[in-house]
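>>> Okay, structure incoming, though there's no sequence with it:
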């Protein structure tokens, strides 16, 4: 049976909700929905979807690294955005990061996230090669 390795970002919400920032099972890493928040849950870069996107992918990269993976291992991204007007700029940031990696990608516009100041949330899956 493959070993389960949990990655925590250290936020109190992980314990409250009973989840991990990421989990590695064998050669697969699943990164939980990630938002642009600080360790106390305060939203960063309010009103700026591009900056929130950059912050989120930085947090995702850190979680992947802690699971002995990297952005180059990403095979799937899922982006949930709250404003359709931000989609082109969000996907440009995605393209800047993943242009050579080319994971399967989904971008969905949703009504709202847990905090209305959160403009997007991103999940990724990676396969360590």
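Thanks, I have it. Everything numeric in this text was worked out from a predicted model, so none of it was measured. Numbering: from 1, shown residues only.

>>> C-alpha only now, for contacts and for neighbours.
OK.

>>> Please pull up the helix or strand immediately following the helix or strand in which residue 96 is found.
Assigned by DSSP states H and E, residue 96 belongs to helix 87-98. Next helix or strand after helix 87-98 toward the C-terminus (DSSP H and E): strand 104-109.

>>> Tell me which residues are up against that next one.
For strand 104-109, contacts defined as CA atoms under 8 Å, 6 or more residues apart in numbering pick out 75, 76, 77, 78, 79, 80, 81, 82, 83, 84, 87.

>>> Check stretch 38-47 too.
10, 11, 12, 36, 37, 51, 52, 117, 118, 119.

>>> cutoff 7 Å now
11, 36, 37, 51, 52, 117, 118 (CA atoms under 7 Å, 6 or more residues apart in numbering).

>>> Next step: the contacts of strand 104-109 restricted to helices.
residue 87 (DSSP state H).

>>> Buried ones among the contacts of strand 104-109?
Among the contacts of strand 104-109, those that count as buried by neighbour count (16 or more other CA atoms under 10 Å) are 75, 76, 77, 78, 79, 80, 81, 82, 87.

>>> Included below, for side-by-side comparison, is a second structure:
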């Protein structure tokens, strides 16, 4: 029988919306869309794509750390971007910095808007903890 291991930051949005930041099922960790928020759940850097992307990657690392996983174990990601064409180059550069030579499956979607006013990026991903760290 598979047991579930859910992870939450304890921020209001989790209880308001009814979700976990991540949930582990067997060897896989499914991670909800990460955004630019601080430890208290306050949204940071409205409208600033580069700053939001950097903070979103930092939040991704917090989840990986919680599960003892690494970026090299991320097997897929989905990026949601407002103003896709304007932010494409920054997205590519940020992705290469974050992953180095690791190449997870990746889908990038342009969207009209995201949940928070001024939010321009969100990233969800899947981790396979059976892979070498």
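Right, received. Where do you want to start? In this text, all values refer to a predicted model and were calculated from it rather than measured experimentally.

>>> TM-score for these two?
Overlay of the two chains. TM-score (TM-score structural alignment, normalised by the length of structure 1): 0.92; 129 aligned residues with a CA RMSD of 1.4 Å.

>>> circling back: next, the angle from the helix holding residue 96 of structure 1 to strand 104-109.
With axes from the mean of the first three to the mean of the last three CA atoms, to 10 degrees applied, the angle from helix 87-98 of structure 1 to strand 104-109 works out at 160 degrees.

>>> how deep is residue 22 of structure 2 tucked in, by neighbour count?
Residue 22 of structure 2 has 23 neighbours, counted by other CA atoms under 10 Å.

>>> try residue 96 of structure 1
For residue 96 of structure 1, the count of nearby residues is 9 (other CA under 10 Å).

>>> how about the helices in structure 1?
For structure 1, the helices defined by DSSP H cover 12-17, 49-66, 87-98.

>>> For the shortest one, give me the average deviation versus structure 2.
Once the two models are superposed, helix 12-17 of structure 1 sits on average 1.3 Å from its counterpart in structure 2 (mean CA distance after the TM-score superposition for structure 1).

>>> before we move on, back to that, mind putting the buried ones among the contacts of strand 104-109 of structure 1 in TSV, distance to residue 100 of structure 1 included?
Listed next are these as TSV, based on distance: CA to CA, whole Å:
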residue	distance to residue 100 of structure 1
75	12
76	14
77	14
78	18
79	19
80	22
81	23
82	27
87	20
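
>>> Give me the contact list for stretch 61-75 of structure 2.
99, 102, 104, 105, 125, 126, 127, 128, 129, 131, 132, 133.

>>> Quick check: which of the helices of structure 1 is buried the most?
Mean neighbours per residue, mean count of other CA atoms under 10 Å, is largest over the helices of structure 1 for helix 49-66, with a mean of 20.

>>> quick one, that one and helix 87-98 angle?
In terms of direction (the same axes, to 10 degrees), helix 49-66 of structure 1 departs from helix 87-98 by 30 degrees.

>>> for helix 49-66 of structure 1, the distance to its chain's centre please.
Counting by CA atoms, centre = their mean, to the nearest Å, helix 49-66 of structure 1 is centred 6 Å from the centre of its parent chain.

>>> Now do it: which range of structure 2 does it align onto?
Mapped onto structure 2 using TM-score structural alignment, helix 49-66 of structure 1 covers residues 49-66.

>>> The matching stretch vs structure 1 - mean distance after superposition?
Mean for stretch 49-66 of structure 2 is 0.9 Å (mean CA distance after the TM-score superposition for structure 1).

>>> How about stretch 87-97 of structure 2?
Its matched residues in structure 1 lie on average 1.0 Å from stretch 87-97 of structure 2 after superposition (mean CA distance after the TM-score superposition for structure 1).

>>> Need the contacts of strand 104-109 of structure 1 in a markdown table (columns: distance to residue 68 of structure 1).
Formatted as a markdown table, the contacts of strand 104-109 of structure 1 follow (distance: CA to CA, whole Å):
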| residue | distance to residue 68 of structure 1 |
| --- | --- |
| 75 | 15 |
| 76 | 17 |
| 77 | 18 |
| 78 | 21 |
| 79 | 23 |
| 80 | 26 |
| 81 | 28 |
| 82 | 31 |
| 83 | 34 |
| 84 | 34 |
| 87 | 30 |
